[in-house]
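Student: Only the shape, not the letters, is given here:
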């Protein structure tokens, strides 16, 4: 009977994944950001937990789903079977979407979450959703560099160097000292001098409400700095008070510089 059970699991990788424990194992937990251990081992209250203070109480309550999502991406990367890989990517997508819906609309980790979820969509051959999420990240924080690189990669893989150059140009206008964006700009046909940086607008204080955003899947896909995966430019009106399309408009939704600094210092290693 034992031999028959083992043989059945080996013959059905999807079934094998289904019986694997849902939360990260102790070994997997060590590969995740430190706040994951805090949330999964110390509970949801967050009393006297430094990471809970950094994330905000309302966000800390739900952040374990982000940890689950990253862990499922890691499991998908290790998978030897395509069905097993797709199964784990599907679980990652569900957990990323949960975090987007449940956390505060101005949660400063959102650009990172958007980009990571966008990369999951790319692995699932859902390029249109990926492009929309990368642009969501830029609209939230036009200085979030990984979102520009993610869009550039999509355009390069699609053979649209001109569109990739537009993305690199927009990125350099916001992050003029980025050596990697300068390299991409030149590789895609840009010429020196590099684009002039745009003036930084003062960040707007986060909204007081902690109500979650509408379901991310219901939002219209946009391409603020690049065409969609199908090659047609999508338009999205800027938020009230903005005078130009993002990212060349004022940084209406950027978190304060101090928050961005803490983000880079504490959570930069969580990105892929």
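Tutor: On my side now, so go ahead. Source: prediction; values computed, not measured. Numbering: from 1, shown residues only.

Student: drop to CA atoms for contacts and neighbour counts, all remaining ones
Tutor: OK.

Student: now the helices for this protein?
Tutor: 2-11, 13-18, 26-29, 34-42, 50-55, 57-60, 64-78, 82-102, 110-123, 127-140, 145-157, 161-174, 179-187, 257-267 (DSSP state H).

Student: list the buried ones in the last one?
Tutor: Spelled out, that is helix 257-267. Of all the residues in helix 257-267, those buried under the rule 16 or more other Cα atoms under 10 Å are 260, 263.

Student: Please apply the same query to the second one.
Tutor: By 16+ other Cα under 10 Å, the buried positions in helix 13-18 come out as 13, 14, 17.

Student: alright, now check it against this:
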């Protein structure tokens, strides 16, 4: 990325995808520990039938901590725009502006697995656009719910540039640092849009709900993929700072199973 295209330096923020994968008391204790460790945002995956619904679970987390909350991410293949926007707006109102709406197309085939009709890529993008438009109508002039859009191809990237506040790139396991840097550098379109990095793996571990469990961490390292961070906190902190300096990523989203491992990194970098 050349100097003219480089975005302004944003402070570091760290989010944690925290599914309900234990009894409720253990999950609530984990949420409180995440808040106490300096993470900014607690996020929930949109995986119907696997765990409690996203909306009420996020509302519960917001009620027991001061964390920001968010969807990571609403799957357009599963959701109708009007009802999704109403839920997002309602979470913004009930948390007094602490909700961030993450939205994406949804994993290919997820709707068919759940017994729903197949949804084309074009229809998924149309639903994403309609959801954001409806959210803006619900919010009105006095509220602005931040929208983070998960994007892959050129058409979804163009949509994000038009309607989103932040973007996270859907990366393949084979995509290396140079390819991701080029994608980010070509993306901005003159807008200073927040770049969010989705982290699927730390060390040799893979985060549930953020990648297939058989993701090859050795292959990620060999490809110089940005989907992985070192398990050593000092090395992870250096890598995170490099990604902001060289590419512009300022917000990093990890799995809850890595929250304790990277807590020293968050304590050092959050807000800087």
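Tutor: Looks like it came in fine. Note that the coordinates shown come from a computational prediction; the quantities given were computed from them, not determined experimentally.

Student: Would you pull the TM-score for this pair?
Tutor: The TM-score (TM-score structural alignment, normalised by the length of the first structure) is 0.26; 127 aligned residues with a Cα RMSD of 6.2 Å.

Student: Can you lay out the buried residues of helix 13-18 of the first structure as CSV showing distance to residue 27 of the first structure?
Tutor: Shown next, in CSV, are the buried residues of helix 13-18 of the first structure (distance: Cα to Cα, whole Å):
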residue, distance to residue 27 of the first structure
13, 21
14, 22
17, 17
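
Student: most tightly surrounded among the helices of the first structure?
Tutor: Mean neighbour count (mean count of other Cα atoms under 10 Å) peaks for helix 127-140 among those, with a mean of 25.

Student: report the angle between the axes of that helix and helix 161-174?
Tutor: Between helix 127-140 of the first structure and helix 161-174, the angle comes out at 20 degrees (axes from the mean of the first three to the mean of the last three Cα atoms, to 10 degrees).

Student: could you say what helices and strands helix 127-140 of the first structure packs with?
Tutor: For helix 127-140 of the first structure, the elements it packs on are helix 110-123, helix 145-157, judged by 3 or more Cα pairs under 8 Å, 6 or more residues apart in numbering; DSSP states H and E.

Student: Is it possible to get CSV of those helices that adds distance to residue 185 of the first structure?
Tutor: Below are those laid out as CSV (distance: least, Cα to Cα, whole Å):
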stretch, distance to residue 185 of the first structure
helix 110-123, 20
helix 145-157, 10
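
Student: Out of the ones you listed, the one nearest residue 27 of the first structure is which?
Tutor: Of all these, helix 110-123 sits nearest to residue 27 of the first structure, with 21.7 Å by Cα to Cα.

Student: Now tell me what touches that closest one from outside.
Tutor: Helix 110-123 of the first structure is contacted from outside by 73, 89, 92-93, 96, 100, 127, 129-134, 136-138, 140-141, 144, 146-147, 150, 271-272, using Cα atoms under 8 Å, 6 or more residues apart in numbering.

Student: rerun that using 7 Å as the cut-off
Tutor: With contact meaning Cα atoms under 7 Å, 6 or more residues apart in numbering, helix 110-123 of the first structure is reached by 89, 93, 96, 127, 129-130, 133-134, 136-137, 140-141, 147.

Student: Measure how it sits relative to helix 64-78, angle-wise.
Tutor: Here helix 110-123 of the first structure points in a direction 30 degrees away from that of helix 64-78 (the same axes, to 10 degrees).

Student: in the second structure, which spans are helices?
Tutor: Under DSSP H, the second structure gives helices at 24-36, 54-64, 81-94, 110-113, 121-139, 154-163, 177-187, 217-222, 233-246, 263-269.

Student: Using JSON lines, lay out those together with distance to residue 100 of the second structure and mean neighbour count.
Tutor: As requested, the helices of the second structure are arranged in JSON lines below (distance: least, Cα to Cα, whole Å; neighbours: other Cα atoms under 10 Å):
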{"stretch": "helix 24-36", "distance to residue 100 of the second structure": "16", "mean neighbour count": "16"}
{"stretch": "helix 54-64", "distance to residue 100 of the second structure": "11", "mean neighbour count": "17"}
{"stretch": "helix 81-94", "distance to residue 100 of the second structure": "8", "mean neighbour count": "20"}
{"stretch": "helix 110-113", "distance to residue 100 of the second structure": "23", "mean neighbour count": "14"}
{"stretch": "helix 121-139", "distance to residue 100 of the second structure": "12", "mean neighbour count": "19"}
{"stretch": "helix 154-163", "distance to residue 100 of the second structure": "14", "mean neighbour count": "17"}
{"stretch": "helix 177-187", "distance to residue 100 of the second structure": "21", "mean neighbour count": "16"}
{"stretch": "helix 217-222", "distance to residue 100 of the second structure": "29", "mean neighbour count": "16"}
{"stretch": "helix 233-246", "distance to residue 100 of the second structure": "21", "mean neighbour count": "16"}
{"stretch": "helix 263-269", "distance to residue 100 of the second structure": "20", "mean neighbour count": "18"}
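
Student: That'll do, ta.
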